[in-house]
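>>> Provided below for reference: sequence and predicted model.
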Amino acid sequence: MVINNMTVNKKNQLALLITAFLIAILSLFSALNFGAAETNINDVITGILSSGEGSFNARIIYELRLPRTLLAFMAGAGLAIAGLILQTVTRNPLADPYLFGISSGASFGVVVIMSVAGISAGFMLSGAALLGSLLAMGLLILIAGRQQNAQVESMLLAGVALSFLFSAFTSLLLYWSDPQAVAAILFWTLGSFARAQWATLWLPFLVIVVCISFMLSFKRQLNAMLLGDESATTLGVRVHRFRILMLVLSSLITAVLVALCGGIGFVGLMVPHIVRFFISQGSTAGLLVTSLVGGTFMVWVDVLSRSLLKNQELPVGVITAAIGSVFFLSLLFFRKSKV
C-alpha cells in the first residue's frame, strides 16, 4: 500500500511538473503578442524563426519583446527560488528577499554606483548589487548569529530593520544626486524589464541554473532544515554553515536580478506559498514547479505593466507590491484565524 501511494504521488508530481512547464511555454509565447505595436501570431513565429530578419514587426518581436519576456521569466523564477531558500533555512513562511534586507542592500549598492560613478549599465552594476546584498547578509548573520537560541526569529527582525536602513541610505543618496539622474534611478528602483538585452541574459540564466542545481543537490539537507536545527544536526547537517551557504545563494540570485531589473518585491513570498498548496517543495518536482510558476507569474505581470495604460509603462514593482501586499495581509489573517 505504501509503495502504491508513493507511485501515485510521484505520478501526480510529474503530471503537475509537465502542466507547469506547458503553461510556462504557452505564457512565454502568448506574452510576445502584447505591446504598443500591434502584432499577430505570424509575426511572433516569423520573428523567432528568422532571428528578427524580415518585417519591422519581426524585429520588434526578436529584439525587444523576446529578451524582455525571457528576462521577466528568469526574474520570476529566480526570486521564487530565493524566497523558497529563505523560507526553508529559516523555517519562516513569511521570509522574502525584501523582508531580509537582501533586495534593499542590492539596490543600495546599485544606486551608489549609479549616482556617484554615473555607471548605468554593465557588469559593474551586478558587482555593486552583489556587494550590497552580501553586506546586508553579513550584517544579518552578525546580528542574529549571536543569539543561537532564537536565531531564526532574530534574523527576521534584523532583516526588516536592515531593509529600512538601506532604504534610508538609498533615499539619502537620491536626495543629494543630480536631479536629472534621480528620475531614471527612481524608475529603475521600482522595477522594469525595459532594458533587457540579449547580451546580458546569460548572466541571470547561469546564476539561476547553478543555484537550482545546488538546491537539488542539497535537497536532503533542505528537508532536514524544516525539522529544526536540533533535528538537522542529528541527521548530520552542519546547520550554521549550511544556512550561510543558502543565504549566500539567495543573495547572489537577488543581486543579479536587482542589477538588471531593479526592485521587485513579494514574488519570493507569494509563489512558494501558492505552490505549497499543490505539491511538496522538498521534492525535485516541487523545486522545479516553484521556479516555473514564479517565471510564469512574472511574465504576466510584465504584460500587465505594458498593457494597463496606453502608450505608458507601469513599473513592475508597483504591480507586484499591490498584489503581494494583499496576499501578505490575507496570509497573516488566515494564519491568525487558525490559531
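Noted; the coordinates are in hand. Residues are numbered from 1 along each chain as shown.

>>> can we go C-alpha only for contacts and neighbour counts from here?
Fine.

>>> residue closest to the middle of this protein?
For the chain, the residue nearest the mean C-alpha position is residue 79 (1.3 Å; C-alpha atoms, centre = their mean).

>>> Disregarding flanking residues, what is the spatial nearest neighbour of residue 211?
residue 249 (6.4 Å; C-alpha to C-alpha, 6 or more residues apart in numbering).

>>> Equivalent analysis for residue 93, please.
residue 87 (5.3 Å).

>>> residues touching the one you found, list them.
Residues in contact with residue 87 (C-alpha atoms under 8 Å, 6 or more residues apart in numbering) are 93-96.

>>> Show the residue spans covered by the helices in the stretch 101-250 of the chain.
102-116, 123-144, 151-176, 179-189, 202-217, 219-225, 229-234, 239-261 (DSSP state H, counting those that start in this stretch).

>>> unless I'm mixing things up, residue 258 is touching residue 107, no?
Yes. If you go by C-alpha atoms under 8 Å, residue 258 and residue 107 touch, sitting 6.5 Å apart.

>>> Between those two, point out the one with more neighbours.
Remark: of residue 258 and residue 107, residue 258 carries more neighbours, 31 against 28, as counted by other C-alpha atoms under 10 Å.

>>> follow-up on the earlier one: residues shared between the contacts of residue 258 and residue 107?
Residues touching both residue 258 and residue 107 by C-alpha under 8 Å, 6+ apart: residue 129.

>>> can I get the contacts of residue 87 in TSV with neighbour count, distance to residue 330 and secondary structure?
Below are these laid out as TSV (neighbours: other C-alpha atoms under 10 Å; distance: C-alpha to C-alpha, whole Å; DSSP: H, G, I helix; E, B strand; the rest coil):
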residue	neighbour count	distance to residue 330	secondary structure
93	16	13	coil
94	19	12	coil
95	24	15	coil
96	28	16	coil
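
>>> and which of these is nearest residue 8?
residue 93 (27.6 Å; C-alpha to C-alpha).

>>> Now do the contacts for the closest one.
Going by C-alpha under 8 Å, 6+ apart, residue 93 touches 87, 269, 273.

>>> The last one: neighbouring residues, count only.
When you say that, I think you mean residue 273. Counted with other C-alpha under 10 Å, residue 273 comes out at 20.

>>> With adjacent residues omitted, what lies nearest to it?
Using C-alpha to C-alpha, 6+ apart, the closest residue to residue 273 is residue 93 (7.7 Å).

>>> correct me, but residue 58 touches residue 43?
Yes. Contact criterion C-alpha under 8 Å: residue 58 and residue 43 qualify, at 5.4 Å.

>>> alright, now check it against this:
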Amino acid sequence: MRRLVWILAVALPATVLAHLLAPGIGDLGTLLGPAGTLEHRIMWELGVPRLLAALLTGAALGVSGLVLQLTLRNPLAAPELTGVNPGAVLGILAGLTFGLFPADSAGGALAAALAGSALGGSATWLLTSRDPGRAIVYGLLGSALLAGLVTLLLAYQPSRFGNALRWLVGSVQGRVWEHLGFTWWWITGWILLIWAGSAVLGVLAPGDDHAAGLGLRPGAARAAALTAATALAAGAASLAGAVAFVGLVVPHAARWLAGADPRRTVPVAALTGAAAIAGADAVAQFADRLMAGAEVTQRLGVPTGVVTALAGAAVLVTVARRAAHVPG
C-alpha cells in the first residue's frame, strides 16, 4: 500500500512538474499567470498538450501491456513484441506515404494506426489461438516482417524520412491541442471499459480451463481483451509512434505496486505508464537543451522513445541479473 501511495502522491506529480519545467520557458507562475505573455502562450499551446500526450500515451501502453500479459499468460507480452505496435506504425507510414491523410491529421493517424495494429496483431492472435504462450515467438517474427515493410516504404519515398523518424523512434514533440481531441476520448474510454471488465481478466489469466469452469467463454473473452489492447496501442501509436519498453515494463511495476488483482492493477498500470512517459519526455527535453547545437534537436528533438529504450533496457538487464542470481 505504501508503494501505491508513493507512486500516486510523489512520482506522478513530480514527473508532471518536471515535464512542465523541462523546456526552461517558464514556471508554474507563468502557466497560471496572465495569458498575455509569450511564455504563457508557449507553455499553454505547446507544453501542456505535449504533457497530456505523454500522459495519455503512457496510460494506454501500460494498460495495453497489462491486458496482453494477462490474456496471453506471458510476462513478455507487450504491444511492441506482438506485432501490434509495429503494425500501427506501418499503418501510419503507409497512410502518409500514399497520401491517405494529411500529416497533421490526428483522426487519420488514429485510423491508420488502428488498421495497422489490427493487421499486425490479428496475425499473431490467429497463429497462437490454440497456444497463447507462443505469441511472443510469432509476434517477433511478425514484427520483423513489418519492420521490413516499413523499410520498403522509406525506400519508396525517402523524402519522408524526416517525418517518419518521429514515428519510428517515438516522440510526443509537436503534439498540440488538435491532436488530442478524439484521441483523448478514445484512450480514456478504452481504459475505463477495460477497468469495468477487469474481473474477466482475473478469471481469464489462470487459463482456459479455469475460465470455462467459472462459466466464461475463453475464446470470446480473449478476443474482446485483445481487441481492447490493440485499440489502446493504436491510440498510443497515433500520438507518439513506436515508444519501446513501456508496455513491457509498466505492467510488472503495476503488479509490484498493487498486487495481482486486475481491478487494482489496471488503474495503477495507467498511472504508472503515464508517469513513465511524462518522466521520459522530461528527460528528453532536458537532454534537448543540453544538445541545443546538434542537428537532430533542430529537426526532431531528443525522442522520448530513446529515453524509454535506454531506461527499459537497463531495467530488464537488472531484473534478469537478479533472477539469474548473477553477482553485481
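Sure thing, it's come through. Quick caveat, the model's predicted, so the values are computed rather than measured.

>>> Nearest to residue 16 of the first structure among the contacts of residue 87 of the first structure?
residue 93 (22.4 Å).

>>> Can you find the partner of the closest one in the second structure?
Matched to the second structure by TM-score structural alignment, residue 93 of the first structure sits across from residue 75.

>>> ditto for residue 128 of the first structure
By TM-score structural alignment, residue 128 of the first structure lines up with residue 112.

>>> any idea how far that match lies from residue 125 of the second structure?
Residue 112 of the second structure sits 20 Å away from residue 125 of the second structure, going by C-alpha to C-alpha, to the nearest Å.

>>> who has more neighbours, the two?
More neighbours surround residue 112 than the other of residue 112 of the second structure and residue 125, with 27 against 22 (other C-alpha under 10 Å).

>>> For that one, give me its contacts.
Per C-alpha under 8 Å, 6+ apart, neighbours of residue 112 of the second structure: 88, 91-92, 95.

>>> now do residue 14 of the first structure
Residues near residue 14 of the first structure by C-alpha under 8 Å, 6+ apart: residue 285.

>>> helix or strand right after the one helix or strand it maps to?
Assigned by DSSP states H and E, residue 14 of the first structure belongs to helix 2-31. Following helix 2-31 of the first structure in sequence order, the next helix or strand is helix 41-49 (DSSP H and E).

>>> Does anything pack onto that following helix? Which helices or strands?
Contacts defined by 3 or more C-alpha pairs under 8 Å, 6 or more residues apart in numbering; DSSP states H and E place helix 41-49 of the first structure against helix 56-59.

>>> hmm, try it at 10 Å
helix 2-31, helix 56-59, helix 66-90 (3 or more C-alpha pairs under 10 Å, 6 or more residues apart in numbering; DSSP states H and E).

>>> Can you say which of the ones you listed is packed in most?
Per-stretch averages of neighbours, counted by mean count of other C-alpha atoms under 10 Å, single out helix 66-90 among those, with a mean of 27.

>>> That one vs the second structure, mean deviation?
Its matched residues in the second structure lie on average 0.6 Å from helix 66-90 of the first structure after superposition (mean C-alpha distance after the TM-score superposition for the first structure).

>>> on that earlier part again, from the contacts of residue 93 of the first structure, which is closest to residue 301 of the first structure?
For the contacts of residue 93 of the first structure, the nearest to residue 301 of the first structure is residue 269 (15.4 Å; C-alpha to C-alpha).

>>> Now do the counterpart of that closest one in the second structure against residue 257 of the second structure, distance only.
Counting by TM-score structural alignment, residue 269 of the first structure corresponds to residue 248 in the second structure. Separation of residue 248 of the second structure from residue 257 of the second structure (C-alpha to C-alpha) stands at 15 Å.

>>> do residue 238 of the second structure as well
29 Å.

>>> cool, residue 80 of the second structure as well?
According to C-alpha to C-alpha, residue 80 of the second structure and residue 257 of the second structure sit 23 Å apart.

>>> So those two - more neighbours on which side?
The residue with more neighbours, out of residue 80 of the second structure and residue 257, is residue 80; 25 against 21, by other C-alpha under 10 Å.

>>> so who does residue 286 of the second structure touch?
18-19, 21-24, 280, 292, 302 (C-alpha atoms under 10 Å, 6 or more residues apart in numbering).

>>> longest helix of the second structure?
Counting by DSSP state H, the longest helix found in the second structure is helix 262-290.

>>> How far away from the center of its chain is whichever helix or strand comes after it?
Per DSSP H and E, the first helix or strand lying C-terminal to helix 262-290 of the second structure is helix 295-299. Its chain's C-alpha centre and that of helix 295-299 of the second structure lie 24 Å apart, by C-alpha atoms, centre = their mean, to the nearest Å.

>>> Next, the buried residues of helix 295-299 of the second structure.
Neighbour counts over helix 295-299 of the second structure (16 or more other C-alpha atoms under 10 Å) mark residue 297 as buried.

>>> Which strands and helices lie in contact with that helix?
helix 161-169, helix 262-290.

>>> Find the one among these with the highest mean neighbour count.
Most buried of those by mean neighbour count (mean count of other C-alpha under 10 Å) is helix 262-290; its value is a mean of 24.

>>> just the angle between that helix and helix 177-196, please?
When axes from the mean of the first three to the mean of the last three C-alpha atoms, to 10 degrees is applied, the directions of helix 262-290 of the second structure and helix 177-196 differ by 150 degrees.

>>> quick one, helix 262-290 of the second structure and helix 48-72 angle?
With the same axes, to 10 degrees applied, the angle from helix 262-290 of the second structure to helix 48-72 works out at 140 degrees.

>>> Tell me what angle helix 262-290 of the second structure forms with helix 12-21.
Using the same axes, to 10 degrees: helix 262-290 of the second structure against helix 12-21 is 30 degrees.
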